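> here are the coordinates; sequence isn't available:
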């Protein structure tokens, strides 16, 4: 069964590459808007096909709920899953628990990278610009 899934993934990728090669040599036909829409639709279908092959139904449902809340996070997870599938690192379908672990690791990574940026601390030194200097001048006169 895993070989069938892998074969389907490879076939989808091969079709995508062939489509890209066929599109690369075309001249200026003037239908770029339609071509772009059709290309986006085909890419979306290829992504959906791959995700359906590598995700268990519960994991796919969770990813759909995540997409409703934060589409960018769902896209990041999908990209990572597709990359893992294409590189052959997935041995079986991704379960909901594995998806939760992946989301937790992404959140932890964001916290680590985000925390260093937020932890910048500005320390101002006293010196020539103190407000007390004005008071000192007024007292002396």
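Happy to help now that I have it. None of the values given here were measured: they were computed from a predicted structure.

> rest of the way, CA atoms for contacts and neighbours
Will do.

> after the helix or strand hosting residue 17, heading C-terminal, what element do we hit next?
Per DSSP states H and E, residue 17 falls inside helix 2-24. Sequence order places helix 32-54 as the next helix or strand after helix 2-24, per DSSP H and E.

> quick one: that following helix to helix 2-24, angle?
Counting by axes from the mean of the first three to the mean of the last three CA atoms, to 10 degrees, helix 32-54 lies at 170 degrees to helix 2-24.

> next up, a structure to set beside the first:
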């Protein structure tokens, strides 16, 4: 290798090392934030396994597959009830269904989406008589 090639490699390596040093502190903060999120998720999961029967936990998992925001809302309510001492025993699947119903009703009262699909059709071209009228004109 020529001296110029070696010098170019040295400069590139020096620049790479400087960039790594500069991003190391940012990476440490990101790693700490990620570790904090993992600890919180682990604590939530642990608490939920303590307060839900296996059937209820399974249903909540299926709800999460369909609508994650609803499952998170239910989890938050259950955790709040557990932390305030309002749960006397593990939550059963039937109790979870009741809680889901209450959340759905509250969401409807707030004007949230209820899962209903409304189709508004435009008038005009869907009527067979209109098609016959058009064909007469031709």
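Ah, there it is. Since we're looking at a predicted model, the values are computed, not measured.

> circling back: by contact count, what packs against the helix holding residue 17 of structure 1?
Secondary-structure packing of helix 2-24 of structure 1 (3 or more CA pairs under 8 Å, 6 or more residues apart in numbering; DSSP states H and E): helix 32-54, helix 71-86.

> identify the residue of structure 1 aligned to residue 38 of structure 2.
Using TM-score structural alignment, the equivalent of residue 38 of structure 2 in structure 1 is residue 41.

> do residue 4 of structure 2 as well
Match for residue 4 of structure 2 (TM-score structural alignment): no aligned residue.

> just checking, next helix/strand downstream of the strand or helix carrying residue 4 of structure 2?
Assigned by DSSP H and E, residue 4 of structure 2 belongs to helix 3-51. Toward the C-terminus, helix 3-51 of structure 2 is succeeded by helix 54-66 as the next helix or strand (DSSP H and E).

> just give me how far that following helix sits from the chain centre.
Centroid separation for helix 54-66 of structure 2 versus its chain: 14 Å, with CA atoms, centre = their mean, to the nearest Å.

> next: stretch 69-86 of structure 1.
With CA atoms, centre = their mean, you get 5 Å for stretch 69-86 of structure 1.

> what's that stretch aligned against in structure 2?
By TM-score structural alignment, stretch 69-86 of structure 1 lines up with residues 66-83 in structure 2.

> what residues does that stretch touch?
44, 47-48, 51, 60-61, 63-64, 87, 99-100, 103 (CA atoms under 8 Å, 6 or more residues apart in numbering).

> now the residues you listed: which count as buried?
47-48, 51, 60, 63, 100, 103 (16 or more other CA atoms under 10 Å).

> need the max-distance pair from the residues you listed.
Among these, the pair separated by the greatest distance (CA to CA) is 47 and 103, at 20.7 Å.
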